[in-house]
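A.B. asks: sequence first, then the predicted structure, then my questions.
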Amino acid sequence: MHRRRRTALLLSAALATAAPLLTACGDDAHPGAAAVVGGDRITVSQLENRVNEVRTAQRAAIKNDTQYEQAIAKSGGLTRDTLHGMVLDHVLHRAAQDAGVTVSRNEVLRLRSSLEQQAGGAKALEAAWLQQYGVAPGRLDDNLRVQVEAQKLATGLGTDTSQPAFWKALSDASKKLDVDLNPRYGTWDVQKSSRVDAKLPWLREVTQAGSQGTA
């Protein structure tokens, strides 16, 4: 289990504190984009599709309505967490490219085979990744590729994924990519290569107005 948790570091590190989805939108310089990373757009539609993949997988795995509602409640920040992971994947890949790191299909398959043996089979591994990290079964190989890439980058830097040198490489990549999030999803902290909730005046005003209306 310890080994499995370690290989999922990048994903688990991306999981921020759950927060309700903000439906209002501020000054959107990139209409239709949830984020722009190195000139590449992650559209709101793409983000919603990723989230729906997880929700569909959760519904298929959890037949009991009460348990399903509990699972939804525990992953209330799924939209933000998913966007965080999508952006971080881009950042990590850029850092890996800069370091000359590549990942082969066989490396991903070897990791998956090892994890399946630990978990008790392919279905058990998919269920564990869905429950613990919000990764839909169809995205498992993509996520494992990220884990291999992270480990190889760390090794190439002479460190590991928990050390400042590794995150410094991601920070440098974030700067080069000029990550820009749609304000409804927060902002990107370049130093930490992490999404953070934005403190926006328009959000505070809307919240206060709503409180006054229900007083």
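C.D. replies: Now that the structure is in, tell me what you want to look at.
A.B. asks: could you use CA atoms for every contact and neighbour count after this?
C.D. replies: Noted.
A.B. asks: which parts of the chain are strands?
C.D. replies: Per DSSP state E, the chain has strands spanning 33-37, 40-43, 180-181, 187-189, 194-196. These are given in chain order.
A.B. asks: in TSV: these, plus distance to residue 117.
C.D. replies: Putting the strands of the chain into TSV (distance: least, CA to CA, whole Å) gives the following:
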stretch	distance to residue 117
strand 33-37	36
strand 40-43	35
strand 180-181	39
strand 187-189	37
strand 194-196	32
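A.B. asks: let me have these in CSV, extended by mean neighbour count and distance to residue 94.
C.D. replies: Shown next, in CSV, are these (neighbours: other CA atoms under 10 Å; distance: least, CA to CA, whole Å):
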stretch, mean neighbour count, distance to residue 94
strand 33-37, 21, 10
strand 40-43, 16, 12
strand 180-181, 22, 16
strand 187-189, 19, 16
strand 194-196, 20, 15
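A.B. asks: among those, which is nearest residue 111?
C.D. replies: In terms of CA to CA, the element of the strands of the chain nearest to residue 111 is strand 194-196, at 25.8 Å.
A.B. asks: take this one as well and set it beside the first:
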Amino acid sequence: MHRRRRTALVLSAAIVAAGPLLTACGNDAHPGAAAVVGGQRITVSQLQDRVDEVRQAQRAAVSDPAQYQQVLTSTSSLTRDTLHNMVLDRVLHRAAQDEGISVTRNEVQKMRAGLEQQAGGAKGLEMAWLQKFGIAPSRLDDNLRLQLEAQKLAAKLGTDTTQPAFWNALSQASRELHIDLNPRYGSWDVQKSGRVDAKTPWVREVTSAGSQQQTA
């Protein structure tokens, strides 16, 4: 598979596992907020709406109750992962803006058409993104826009999305946005680039699907 296409396929998973970008203030300065990014709240209600979109799509895709229960078990950290994605969407968009990068609707549609061809059609692509990355079909175009922003940002930096130069740019954007993550959803150890779950040791750690694909 072409390197850029492979990058597009793994970016969402890499974002879920990316450590250096989020920090938590560990206070209650923003009640009702799951996170505050650039002074803008991501409310608990907004987060739950996103999670519900994914759960509804999963339920529609799996008719057997036992299989659906397996899906729930395997995605038990969906709420936390979804919040991380929502925050990182804003971080990446800020990093792209800082470099004067924009993405057109035509570019998104062109990318989608190519991925649909690889996946055997629109439904195949939607199911792939739902199963691999926890992206609801209604959010697919938004995610592809994110992928394109990442590709363009990496290209402008003369690197790719697996290299430190790319993630350093996102780290800089996150510092500019002064991210405040609600401690109930965990925190991030910037030095160790790993997730620290605040007082919730029972929460299943996310397997880095991105790392799995890189070593496959």
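C.D. replies: Cool, the structure landed. On a predicted model such as this, the values are computed, not experimentally measured, just so you know.
A.B. asks: ok, back up a step: what about the strands of structure 1, which gets the closest to residue 155 of structure 1?
C.D. replies: Closest approach to residue 155 of structure 1 among the strands of structure 1 (CA to CA): strand 194-196, 21.7 Å.
A.B. asks: what sits closest to the spatially most central residue of structure 1 if chain neighbours are left out?
C.D. replies: By CA atoms, centre = their mean, structure 1 has its centre lying nearest to residue 85, at 1.8 Å. Residue nearest to residue 85 of structure 1 in three dimensions, not counting chain neighbours: residue 14, with 5.8 Å by CA to CA, 6 or more residues apart in numbering.
A.B. asks: what ranges do the helices span in structure 1?
C.D. replies: In order along the chain, structure 1 carries the following helices (DSSP state H): 2-7, 9-14, 44-61, 65-74, 78-98, 105-119, 122-133, 140-156, 164-177, 201-213.
A.B. asks: was I right about residue 26 of structure 2 contacting residue 182?
C.D. replies: Yes: using CA atoms under 8 Å, residue 26 of structure 2 is in contact with residue 182, at 6.7 Å.
A.B. asks: what do we get in structure 2 for the residue nearest to residue 85 of structure 1?
C.D. replies: Structural alignment places residue 14 of structure 1 opposite residue 15 in structure 2 (criterion: TM-score structural alignment).
A.B. asks: could you check how far the residue nearest to the centre of structure 1 is from residue 207 of structure 1?
C.D. replies: Residue 85 of structure 1 sits at a distance of 28 Å from residue 207 of structure 1 (criterion: CA to CA, to the nearest Å).
A.B. asks: now residue 147 of structure 2: how far from residue 61 of structure 2?
C.D. replies: Going from residue 147 of structure 2 to residue 61 of structure 2 by CA to CA gives 24 Å.
A.B. asks: quick one, which of the two is more surrounded?
C.D. replies: Comparing residue 147 of structure 2 with residue 61 by neighbour count (other CA atoms under 10 Å), the higher total belongs to residue 147, at 25 against 13.
A.B. asks: what about the nearest residue to the more buried one once chain neighbours are set aside, distance to residue 163 of structure 2?
C.D. replies: Nearest residue to residue 147 of structure 2, sequence neighbours excluded (CA to CA, 6+ apart): residue 8, at 5.7 Å. Going from residue 8 of structure 2 to residue 163 of structure 2 by CA to CA gives 14 Å.
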